[in-house]
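Asker: structure, please.
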Amino acid sequence: MHKIAVLGAGFMGAGIAQVAAQGGYNVIIRDIQKSLVEDGINTIKQELDYLIEKEQLTQSEKEKVLARIKGTTDLAELSDADIVIEAVVENIAIKKQLFAELDNICPEHTILATNTSTLSITEIASVTKRIDKVIGMHFFYPVPRIKLVELIKGLETSDETIKIAQSFVRDINKEHVLLKRESPGFIVNRILIPYLNEAIFVYGDGIAEKEDIDSALKAGAGMPKGPLEISDMMGLDTLYSITMVLYNEFKDTKYRPHPLFSSMVRAGYYGEKTGKGFYEYD
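Answerer: Sure, this is the predicted structure:
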């Protein structure tokens, strides 16, 4: 196994491409526009420069990592990849369309992985003729700094596919947990989202100021970051999307979004990435 392809050059896709290249793999990163691909590669360069500043990487190592990464807008260039990791928008219709196309482009041995944080692996796999070679491979933002990868079995994911995915995750210096069957939100988000959502309700209901909510969880529960800080870091649009998937799947009111949360997302207040969420950012 030598070549990894990443679909989507946003923050998640760029991060996955970076850690794969740092792990010694040749990587091709693809997006629909050249400007998006260039933005993704620039994101990787900035992250590598950060590692150099922290004395965790040398200039020579940076150049070797970048030499392993190629950008493209042509989906056909993924035809010789050993693993394709899809990291596009969290929309089941778009993911299924891409997987159907990849199934026709890629050779039989290629494993198709999705970075979805909530959606059904089995449903995504259903549009392919290789349902045994489709797996969930959920990375966390920011990918270069968060060690965990959730591996999620679809209904027909083979043991061999799981072994290859586990080997890849170890090669890129990540830790993994394996879900024996898919479930909305997997492990982390199924536990994390209600926690964040309840903090949003405490704030939205006017019970406490945002700073006090975050301080309470940091000082009282030993959390390194407060729940509203985490929400802004995740991206409120992403958090809202995951919350709604869990709400619709489980029909449990603990997942319902607060009206203030919904209004913030509609206003485009997504947190750190837009400069405004629960907090404001420069």
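Asker: C-alpha only now, for contacts and for neighbours.
Answerer: Noted.
Asker: quickly find the element holding residue 29.
Answerer: Per DSSP states H and E, residue 29 falls inside strand 26-30.
Asker: so what does that strand touch, helix or strand wise?
Answerer: strand 3-7, helix 11-22, strand 69-72 (3 or more CA pairs under 8 Å, 6 or more residues apart in numbering; DSSP states H and E).
Asker: any idea which helix or strand comes after the shortest one?
Answerer: Reading on from strand 69-72 to the C-terminus, the next helix or strand found by DSSP H and E is strand 83-86.
Asker: buried residues, that following strand. List them.
Answerer: 83, 84, 85, 86 (16 or more other CA atoms under 10 Å).
Asker: and this one, so I can compare the two:
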Amino acid sequence: MTGHVYRVGVVGCGTMGAGIAEVSLRAGLDVRVLVSAPDRTEAAERRIAAGFERAVAKGRMTPQEHEAAAGRLRITADIADLADRQLVVEAVAEKLDVKCRVFKALDAQLADPAAVLASTTSSLLVNDLAGTTSRPQSVVGLHFFNPVPSMPLVEVVLTDRTSAGSAAAAEAFVADALGKEVIRTRDRCGFVVNALLVPYLMAAVRMYEQGVAGAEDIDRGMTLGCGYPMGPLALLDMVGIDTFTAVAQGMRENGPDLITEVPPLLTRMVREGRLGRKTGHGFYQYDQAS
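Answerer: Next comes the predicted model:
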């Protein structure tokens, strides 16, 4: 692909999908968000609107900019509406079979053979997704971080089949259009950030599980002793215990040299609905889900 990306598609409107749509709209791009069913469109609209409202409240966006951005958004349940997109970001569940189905469907729909297909996966191999398409040279990973509007980094993941043009278009979208920092990484389990972060977080979970120290003391140890802005267990609550567990399990399957075992406590917390801030209870209790 040559030139700038103006027409962006986002598949999925959960936390990551909504965040990517929000920053793309704020960058002045034309955005279409694909949801799984027509009855999901209103919830998607509310989620993205809530992000705009927070930005306005914090003085990061004017009401007029909010209105203009909303006018560039279309939410649809019909994948054919993504046919003219120059770049599509997949942001669905962290499950290989689910993502592969999305990539196959997008491959069949996108009219431009050079349109970039990107995945937000944080634990799966991008090459496995590329292999389900007829255009593996156009497939990249774009690993955004949560919350997308405030986190400055995106990992751009390139497979051995990604073309120079697709790599350049993806990096220009992230850096020039969205104004975020880029680190380029090859396609390996966990890429750069999660290959370092996930083992650290799981060590904190094991420490808590074994009764070595309480949650507050573990977190204070890392914030006060190492200068980290947030302790590991508080970070897990913010990310979501279910989200992190899915990432850890994916890394266990794809990179057993990095992850040997997922702590049983995590799967138990998911089963009990203790997912962190979004349910009001994780390693800490919260006044309300957020």
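Asker: where exactly do the strands run in the second structure?
Answerer: Using DSSP state E, the strands of the second structure run over residues 7-11, 30-34, 73-76, 87-90, 116-119, 139-144, 153-158, 181-186.
Asker: which residues in the first structure form helices?
Answerer: 11-22, 34-53, 59-67, 92-105, 121-125, 159-171, 188-204, 210-221, 227-234, 236-250, 259-266 (DSSP state H).
Asker: any idea which of the ones you listed gets closest to residue 272 of the first structure?
Answerer: helix 227-234 (5.6 Å; CA to CA).
Asker: for residue 163 of the first structure, give its distance to residue 110 of the first structure.
Answerer: 14 Å (CA to CA, to the nearest Å).
Asker: more neighbours, these two?
Answerer: Taking neighbours as other CA atoms under 10 Å, residue 163 of the first structure and residue 110 compare with residue 110 leading, 22 against 11.
Asker: map that one across to the second structure for me.
Answerer: Taking TM-score structural alignment, the alignment pairs residue 110 of the first structure with residue 115 from the second structure.
Asker: the nearest residue to its match once chain neighbours are set aside: what's it in contact with?
Answerer: Take residue 115 of the second structure and drop its neighbours on the chain: the residue closest to it by CA to CA, 6 or more residues apart in numbering is residue 86, 4.7 Å away. By CA atoms under 8 Å, 6 or more residues apart in numbering, residue 86 of the second structure lies in contact with 5, 6, 7, 8, 9, 112, 114, 115, 116.
Asker: what's the PyMOL line that selects buried ones from those?
Answerer: Listed next is the PyMOL selection for buried residues among the contacts of residue 86 of the second structure, using 16+ other CA under 10 Å:
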select buried, resi 5+6+7+8+9+114+115+116
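Asker: make a markdown table from the contacts of residue 86 of the second structure and add distance to residue 125 of the second structure to it.
Answerer: Formatted as a markdown table, the contacts of residue 86 of the second structure follow (distance: CA to CA, whole Å):
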| residue | distance to residue 125 of the second structure |
| --- | --- |
| 5 | 25 |
| 6 | 27 |
| 7 | 26 |
| 8 | 23 |
| 9 | 21 |
| 112 | 24 |
| 114 | 21 |
| 115 | 20 |
| 116 | 17 |
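Asker: out of the contacts of residue 86 of the second structure, who's nearest residue 238 of the second structure?
Answerer: Using CA to CA, the contacts of residue 86 of the second structure come closest to residue 238 of the second structure at residue 9, 26.3 Å.
Asker: surely residue 48 of the first structure touches residue 57?
Answerer: Yes: using CA atoms under 8 Å, residue 48 of the first structure is in contact with residue 57, at 7.4 Å.
Asker: these two: which is more packed in?
Answerer: Between residue 48 of the first structure and residue 57, counting by other CA under 10 Å, residue 48 is the more crowded of the two (24 against 14).
Asker: from residue 11 of the first structure, how far out is that one?
Answerer: Residue 48 of the first structure is 14 Å from residue 11 of the first structure, by CA to CA.
Asker: report the angle between the axes of the strand holding residue 29 of the first structure and helix 34-53?
Answerer: 140 degrees (axes from the mean of the first three to the mean of the last three CA atoms, to 10 degrees).
Asker: give me the stretch of the second structure that strand 26-30 of the first structure matches.
Answerer: With TM-score structural alignment as the criterion, strand 26-30 of the first structure aligns to 30-34.
Asker: same thing with stretch 195-210 of the first structure?
Answerer: Taking TM-score structural alignment, stretch 195-210 of the first structure hits residues 200-215 over in the second structure.
Asker: the matching stretch: which residues count as buried?
Answerer: 201, 202, 204, 205, 206, 208, 209, 215.
Asker: do the same with stretch 240-255 of the second structure
Answerer: So stretch 240-255 of the second structure, judged by 16+ other CA under 10 Å, has buried residues 240-242, 244-255.
Asker: including distance to residue 168 of the first structure, could the helices and strands packed on strand 26-30 of the first structure go into TSV?
Answerer: Below are these laid out as TSV (distance: least, CA to CA, whole Å):
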stretch	distance to residue 168 of the first structure
strand 3-7	10
helix 11-22	9
strand 69-72	17
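Asker: mind checking which of these is nearest residue 129 of the first structure?
Answerer: strand 3-7 (19.3 Å).
Asker: thinking again about what came up before, so who does the match of residue 110 of the first structure touch?
Answerer: For residue 115 of the second structure, counting by CA under 8 Å, 6+ apart, the contacting residues are 1, 85, 86, 87, 88, 138.
Asker: please say which position in the first structure the last one maps to.
Answerer: Under the alignment (TM-score structural alignment), residue 138 of the second structure pairs with residue 133 of the first structure.
Asker: for its match, which non-adjacent residue is spatially closest?
Answerer: Closest to residue 133 of the first structure by CA to CA, 6+ apart is residue 111, at 5.0 Å.
Asker: cool, residue 109 of the first structure as well?
Answerer: Nearest one to residue 109 of the first structure, counting by CA to CA, 6+ apart, is residue 82 at 7.0 Å.
Asker: aligned to the one you found, what sits in the second structure?
Answerer: Per TM-score structural alignment, residue 82 of the first structure is aligned with residue 86.
Asker: number of nearby residues for residue 258 of the first structure?
Answerer: 16.
Asker: before we move on, what about residue 283 of the second structure?
Answerer: Residue 283 of the second structure, neighbours per other CA under 10 Å, totals 22.
Asker: from residue 244 of the first structure, how far off is the residue mapped onto it from the first structure?
Answerer: Superposed on the first structure with TM-score structural alignment, residue 283 of the second structure falls opposite residue 278. Counting by CA to CA, the separation of residue 278 of the first structure from residue 244 of the first structure is 19 Å.
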